[in-house]
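A.B. asks: Got a predicted model here, sequence first, then my questions.
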Amino acid sequence: MESLTVNVRDINIHLKRNHIGAEKKVVFLHGFTGSSSTWEEVVKYLPPTIEILTVDLIGHGQTSKPIDFTRYYVDEQIEDLHSLFQLLGWNHFTLVGYSMGGRLALAYADKYGVDKLVLESSSPGLVNEEERVRRKHADELLAERILNEGISAFIDFWENIPLFHSQKSLSFEKQQAIRLERLAGSELGLSNSLKGFSTGIQPSYWGKLKDIEISTILLTGELDQKFCDIAMNMKNVLPQVKHMQINNVGHAIHVENPELFATIVEDIILKED
């Protein structure tokens, strides 16, 4: 595994590469409060025939945390990723995004295209303007809470929201690993991520789904009803789509069952269309 930091568009992006030189390639984008480390268990189960790139998104992990929250807007992050892929010489790859990272993956694929798109527990955003305003306001309040109360108090709150209830059944060791990854986050980075990349700020992609002709796989956990419903609605619009609902897991499938998640992703990557 190679761990490195590269300068792209005046920010430093931290990334990890495994199985360098393999013909098939995959990129993994983590969710809010995560980092490239969230994929380590999944990476262990993927074969050396697939080169794997995991990226710390802006505001997370060891990647830069700019003071200006507008630098976190989705259009900026799309260009960051594209410049990174060009720098690495990656033109053909499967793009996998989880939750917040799935929103970014969808936005990237809409503009630049990818070979295949895998969206885990992801949404194209909010259509209703009132809903967008409410979400923007809620995320701004949460962003201020992080700055005022600190990362530890925020993580105490965050790990107990209903979205992650199913993770309470994980082993103590795994729960502690997740908590430590979250606690390694930055108050400024997470706060600005909420301000600049909230679903209340990011444009809705619902209207664009019908034009995304990329082979897309939607993965949701059966215990995460909200995102199962979103995926079913997306399935009705995307031209080339398959929805897989995974048993006995919630929002973070790759955390709750990394071996199964890796097997699914491997099958998707190696399957010839």
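C.D. replies: Cool, the structure landed.
A.B. asks: Please count neighbours and contacts with C-alpha atoms only from this point.
C.D. replies: Will do.
A.B. asks: which residues in the protein form strands?
C.D. replies: 2-8, 11-18, 24-29, 50-55, 94-98, 116-120, 215-221, 241-246 (DSSP state E).
A.B. asks: what number of residues lie near residue 225?
C.D. replies: Counted with other Cα atoms under 10 Å, residues neighbouring residue 225 total 14.
A.B. asks: Likewise for residue 176?
C.D. replies: Other residues within reach of residue 176, judged by other Cα under 10 Å, total 12.
A.B. asks: so which of the strands of the chain gets nearest residue 153?
C.D. replies: Each of the strands of the chain was checked against residue 153 via Cα to Cα, and the shortest separation belongs to strand 94-98, namely 24.0 Å.
A.B. asks: to the chain's geometric centre, what's the distance from that closest one?
C.D. replies: Taking the mean C-alpha point of strand 94-98 and that of its whole chain, the gap between them comes to 7 Å (Cα atoms, centre = their mean, to the nearest Å).
A.B. asks: what do you get for stretch 124-143?
C.D. replies: For stretch 124-143, the separation from the chain centroid amounts to 19 Å (computed by Cα atoms, centre = their mean).
A.B. asks: contact partners of that stretch?
C.D. replies: 103, 106, 190-192, 194-195, 198-206 (Cα atoms under 8 Å, 6 or more residues apart in numbering).
A.B. asks: Stretch 164-176 too?
C.D. replies: In this structure, residues lying in contact with stretch 164-176 by Cα under 8 Å, 6+ apart are 223, 249-252, 256.
A.B. asks: Tell me where the longest helix sits in this protein.
C.D. replies: Among the segments of the chain that qualify as a helix by DSSP state H, the longest is helix 129-149.
A.B. asks: quick one on the thing from earlier: is it possible to export the contacts of stretch 164-176 to a markdown table including distance to residue 239 and neighbour count?
C.D. replies: Putting the contacts of stretch 164-176 into a markdown table (distance: Cα to Cα, whole Å; neighbours: other Cα atoms under 10 Å) gives the following:
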| residue | distance to residue 239 | neighbour count |
| --- | --- | --- |
| 223 | 26 | 19 |
| 249 | 27 | 20 |
| 250 | 26 | 25 |
| 251 | 24 | 28 |
| 252 | 25 | 24 |
| 256 | 30 | 20 |
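A.B. asks: Identify the farthest-apart pair in the residues you listed.
C.D. replies: Comparing every pair within the contacts of stretch 164-176 by Cα to Cα identifies 223 and 256 as the most remote, at 11.4 Å.
A.B. asks: got another, please set it beside the one above:
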Amino acid sequence: MGLIAVNGVRLHVERGGDGPPLLLLHGFTGSAATWEPLLPALQAHFHTVAPDLIGHGRSDVPADPARYAMDRCVADLVALLDALDIDRAAVLGYSMGGRTALHLALAAPERVSALVLEGASPGIADPDERAARVASDAALADRIEREGLQAFVDAWERLPLFASQQRLPEATRARLRAQRLSHTPRGLANSLRGMGAGAMAPVHDRLGEIAVPVLLIAGELDGKYVEISRAMAGAMPQATVRIIPDAGHAPHLEQPEAFVEAVLGFLVEKRERPART
């Protein structure tokens, strides 16, 4: 679709399909292209709206890290919904996009009809652990700017979190690597500084405010996020957990058919059901 101006920046957005709106939020190093293999199935039921989040893909890359803060990103998404005349949407978010979806639902609950959170967390509750993560992300951001994207992506792909992705078909891994290399060093660095897991405010004590239906998805091989998803579900009034077998941190990539089945089974069932108040 192209660029849409919101709050002084431009977000690249891809749209398609008919039906109720479904906002798709990618993870760190991703873009709207993350969802391309899933779009035929999703767009058979929904009108999908897939932005490149700030600093990613073809969206703007501001110089000020403060412009990437989670509250600013959420405000951009609300403005995007306004620009597209969308009153309320279901939101599917992966990893960083899942954290963003969670914050959107808390900041503007009237704009969210349902949530699907894949490999997402409510932040880092322990102050010391959060400070350590801020320092770690700042060091990584500096390294991205100093050493460039290829060195960063080489190291990123070797993280244990993504070990299961080594089993993906060569063409899928090549497409994923190209997506990771499509950004700018400044965009990824400032995304880490502004809306990394340490930089965002933890929301564990606010999960009970989420009144809409929520589906939490985690890969069976991603033990940390299986535990996080189950803990989050226990704190939400209308949440269920789906564990995708033989998948790690990115079930949408590693087991796309099972992922789509889980998402559509949840959203098609829930979309007409009013949220509890």
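C.D. replies: Noted; the coordinates are in hand. Note that the structure is predicted; figures quoted are calculated from it, not measured.
A.B. asks: hmm, back to that, tell me which of the contacts of stretch 164-176 of the first structure fall in helices.
C.D. replies: residue 256.
A.B. asks: And the aligned residue in the first structure for residue 32 of the second structure, how close does it get to residue 247 of the first structure?
C.D. replies: Matched by TM-score structural alignment, residue 32 of the second structure corresponds to residue 36 in the first structure. Computed as Cα to Cα, to the nearest Å, the residue 36 of the first structure to residue 247 of the first structure distance reads 25 Å.
A.B. asks: With neighbour numbers in mind, choose between these two.
C.D. replies: residue 36 (22 against 12).
A.B. asks: show me what contacts the more buried one?
C.D. replies: Under the criterion of Cα under 8 Å, 6+ apart, the neighbours of residue 36 of the first structure are 15-16, 28-30, 54-56, 61.
A.B. asks: Tell me which two of these sit farthest apart.
C.D. replies: Across the contacts of residue 36 of the first structure, the longest distance by Cα to Cα is 14.0 Å; it joins 28 and 61.
A.B. asks: where in the second structure is the aligned partner of the longest helix of the first structure, by residue range?
C.D. replies: Under TM-score structural alignment, helix 129-149 of the first structure corresponds to residues 127-147 of the second structure.
A.B. asks: Could you give me the buried positions within the matching stretch?
C.D. replies: Judged by neighbour count (16 or more other Cα atoms under 10 Å), stretch 127-147 of the second structure contains these buried residues: 130, 133-134, 137-138, 140-145.
A.B. asks: Please name the residues that touch the counterpart of residue 54 of the second structure in the first structure.
C.D. replies: Residue 54 of the second structure maps onto residue 58 in the first structure, with residues paired by TM-score structural alignment. Neighbouring residues of residue 58 of the first structure by Cα under 8 Å, 6+ apart: 13, 64-65, 72, 77, 189, 193.
A.B. asks: Next, format the residues you listed as TSV and append neighbour count and distance to residue 175 of the first structure.
C.D. replies: Rendered in TSV, the data for the contacts of residue 58 of the first structure read as follows (neighbours: other Cα atoms under 10 Å; distance: Cα to Cα, whole Å):
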residue	neighbour count	distance to residue 175 of the first structure
13	25	27
64	19	26
65	25	26
72	24	28
77	18	29
189	26	23
193	27	24
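A.B. asks: In helices, which of the residues you listed appear?
C.D. replies: In this view, these that belong to helices under DSSP H are 77, 189, 193.
A.B. asks: Now tabulate those residues in a markdown table and tack on distance to residue 215 of the first structure.
C.D. replies: Putting those into a markdown table (distance: Cα to Cα, whole Å) gives the following:
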| residue | distance to residue 215 of the first structure |
| --- | --- |
| 77 | 22 |
| 189 | 33 |
| 193 | 29 |
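A.B. asks: How far off centre is stretch 141-151 of the second structure?
C.D. replies: Shown here is stretch 141-151 of the second structure, whose average C-alpha point lies 22 Å from the average C-alpha point of the whole chain (Cα atoms, centre = their mean).
A.B. asks: likewise stretch 220-233 of the first structure?
C.D. replies: With Cα atoms, centre = their mean as the basis, stretch 220-233 of the first structure stands 16 Å off its chain's centre.
A.B. asks: Just tell me the aligned range of it in the second structure.
C.D. replies: Against the second structure, the aligned range for stretch 220-233 of the first structure is residues 218-231 (TM-score structural alignment).
A.B. asks: For the matching stretch, list every residue counted as buried.
C.D. replies: Residues of stretch 218-231 of the second structure classed as buried under the neighbour-count rule (16+ other Cα under 10 Å) are 218-222, 225-226, 228-230.
A.B. asks: again, but for stretch 92-100 of the first structure
C.D. replies: Of the residues in stretch 92-100 of the first structure, those buried by neighbour count under the rule 16+ other Cα under 10 Å are 93-100.
A.B. asks: Once you drop chain neighbours, what's closest to the counterpart of residue 75 of the first structure in the second structure?
C.D. replies: Pairing criterion TM-score structural alignment: the partner of residue 75 of the first structure within the second structure is identified as residue 71. Spatially, and ignoring its direct neighbours in sequence, residue 71 of the second structure is nearest to residue 103 (7.8 Å; Cα to Cα, 6 or more residues apart in numbering).
A.B. asks: okay, which residue is most central for the second structure?
C.D. replies: Ranked by distance to the mean C-alpha position of the second structure (Cα atoms, centre = their mean), the top residue is residue 97 at 1.5 Å.
A.B. asks: which ones are touching the residue opposite that one in the first structure once aligned?
C.D. replies: Taking TM-score structural alignment, residue 97 of the second structure has residue 101 as its aligned residue in the first structure. When contacts are counted by Cα under 8 Å, 6+ apart, residue 101 of the first structure is found next to 29-32, 122.
A.B. asks: Kindly report the same for residue 18 of the second structure.
C.D. replies: With contact taken as Cα under 8 Å, 6+ apart, residue 18 of the second structure is in contact with 43-48.
A.B. asks: 10 Å instead, please
C.D. replies: 42-48 (Cα atoms under 10 Å, 6 or more residues apart in numbering).
A.B. asks: For the residue mapped onto residue 117 of the first structure from the second structure, which residues are in contact?
C.D. replies: In the second structure, the position corresponding to residue 117 of the first structure is occupied by residue 115, as judged by TM-score structural alignment. The neighbourhood of residue 115 of the second structure, defined by Cα under 10 Å, 6+ apart, consists of 22-23, 89-93, 98, 101-102, 105, 210, 212-216, 239, 263, 266-267.
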